[in-house]
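> Sequence first, then the predicted structure, then my questions.
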Amino acid sequence: MVNNSIEKTQVYRCVEILLVEDSPSDANLTMKGFVNTKIPNNLHWVEDGETAMNYLHQQGEFANAPRPDLILLDLNLPGMDGREVLTELKSDPKLKHIPVVVLTTSADEQDILRSYHLSANCYVTKPLDVYQFLEVVDLIKDFWLTAVTLPPDLSIL
């Protein structure tokens, strides 16, 4: 008898996630969506682009911040917006390997095209309905934490 089932025994490391989101309600919904998961994760939240870059460059109060394995990035941020963050992030050899999920309210075709041109790994438009928003967060979580093999932390190599 042939056993066609594949047993998957894998030890998961804790996934570090950086959420760059200026809306506290959207941030809370996103964080809520990442609480119940089989994959251990730490979700860190910053509210603007400048703070995100300080976090990524481990500057100031973020000197000991872990390098994220995944970034969830809103485009419409105060000050340095998400487009500028994406540009700086993807031009930095130490950071450009980190996958970026653009999670934004904008459905503008120019924003979508520009984000992919700047090497965003995917673009997700936030639904206005709370329950649909939570479903989208679940899809992101399931895909990026379960199906995808995230790159290793290059700072330890």
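Yes, it's here. Residues are numbered from 1 along each chain as shown.
> going forward, measure contacts between C-alpha atoms and count neighbours the same way
Will do.
> Is it correct that residue 98 is in contact with residue 70?
Yes: between residue 98 and residue 70 a contact is recorded at 5.9 Å, counting by Cα atoms under 8 Å.
> which residues are common contacts for these two?
Counting by Cα atoms under 8 Å, 6 or more residues apart in numbering, no residue touches both residue 98 and residue 70.
> Second structure follows, compare the two:
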Amino acid sequence: MKILFIEDDQVEMMKMNRAISKLQAKHQLIWAENGHEALSELMSCTRLPDLIILDLNMPRMNGNEFLKSIKQSEVFKYIPVVVLTTSQNREDMVDCYTTGIAGYVVKPLKYEDYVKKIDKILAYWEVNDIVPA
């Protein structure tokens, strides 16, 4: 799978890379530091990502703004988006599901729990039929 990971924290990016390596997943991971960078990536790529993993709290264009933007696009609206965030705010969760996310996952504190959650996210999307681009 081609995965667009939208996260402004480099430590979180290293953690994701480490988790994917530990799981021996053979996915292509593309990183964008904010919603603007992610939109540029989507507009310039020759093959759309199979999955977007999105943080909510980012500078410039946050996760909610990015999500609303792509869900209005006929080209991007069918790309599944899983929110991976520290926010346990019910309003954030409801807003994201209302906009059209495929899942909402709260980042656990322990690295081992993080790896388990990433494993489950990837396992689900590896077997799920995705709308072709």
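Structure received. As the structure is a computational prediction, the values presented were derived from the model and not from experiment.
> Fetch the TM-score of the aligned pair.
TM-score of the superposed chains, computed with TM-score structural alignment, normalised by the length of structure 2, equals 0.92; 131 aligned residues with a Cα RMSD of 1.3 Å.
> what residue of structure 2 takes the place of residue 24 of structure 1?
Residue 24 of structure 1 maps onto residue 10 in structure 2, with residues paired by TM-score structural alignment.
> Give the burial count for its match, as a bare number.
Neighbour count for residue 10 of structure 2, taken as other Cα atoms under 10 Å: 11.
> How much space separates it from residue 32 of structure 2?
Using Cα to Cα, to the nearest Å, we find residue 10 of structure 2 at a distance of 10 Å from residue 32 of structure 2.
> Any idea how many residues pack against the aligned partner of residue 48 of structure 1 in structure 2?
Here residue 48 of structure 1 is matched to residue 34 in structure 2, going by TM-score structural alignment. Using other Cα under 10 Å as the criterion, residue 34 of structure 2 is surrounded by 24 other residues.
> quick one: residue 34 of structure 2 and residue 114 of structure 2, what's the gap?
In terms of Cα to Cα, residue 34 of structure 2 sits 21 Å off from residue 114 of structure 2.
> now do residue 48 of structure 2
Using Cα to Cα, residue 48 of structure 2 is found at 26 Å from residue 114 of structure 2.
> next one: residue 30 of structure 2
19 Å.
> Under a three-state scheme, what state does residue 123 of structure 1 occupy?
At residue 123 of structure 1 the chain is in strand, as set by DSSP: H, G, I helix; E, B strand; the rest coil.
> ugh, wrong one, I meant residue 71 of structure 1
Residue 71 of structure 1 - assigned by three-state DSSP - is strand.
> can you give me the strands in structure 2?
2-6, 28-32, 51-54, 81-85, 103-106 (DSSP state E).
> what about residue 45 of structure 1, how many neighbours?
If we define neighbours as other Cα under 10 Å, then residue 45 of structure 1 has 21 of them.
> List the contacts of it.
So residue 45 of structure 1 contacts 18, 19, 20, 21, 27 (Cα under 8 Å, 6+ apart).
> where do the helices sit along structure 2?
Under the criterion DSSP state H, structure 2 carries helices at the ranges 10-22, 35-44, 63-71, 90-99, 111-127.
> hey, which of those is tucked in deepest?
Highest mean neighbour count of the helices of structure 2: helix 63-71, a mean of 18 (counted as mean count of other Cα atoms under 10 Å).
> Have a look at how far, on average, it is from structure 1.
Once fitted to structure 1, helix 63-71 of structure 2 is off its aligned match by 0.3 Å on average (mean Cα distance after the TM-score superposition for structure 1).
> Perfect, that will be all.
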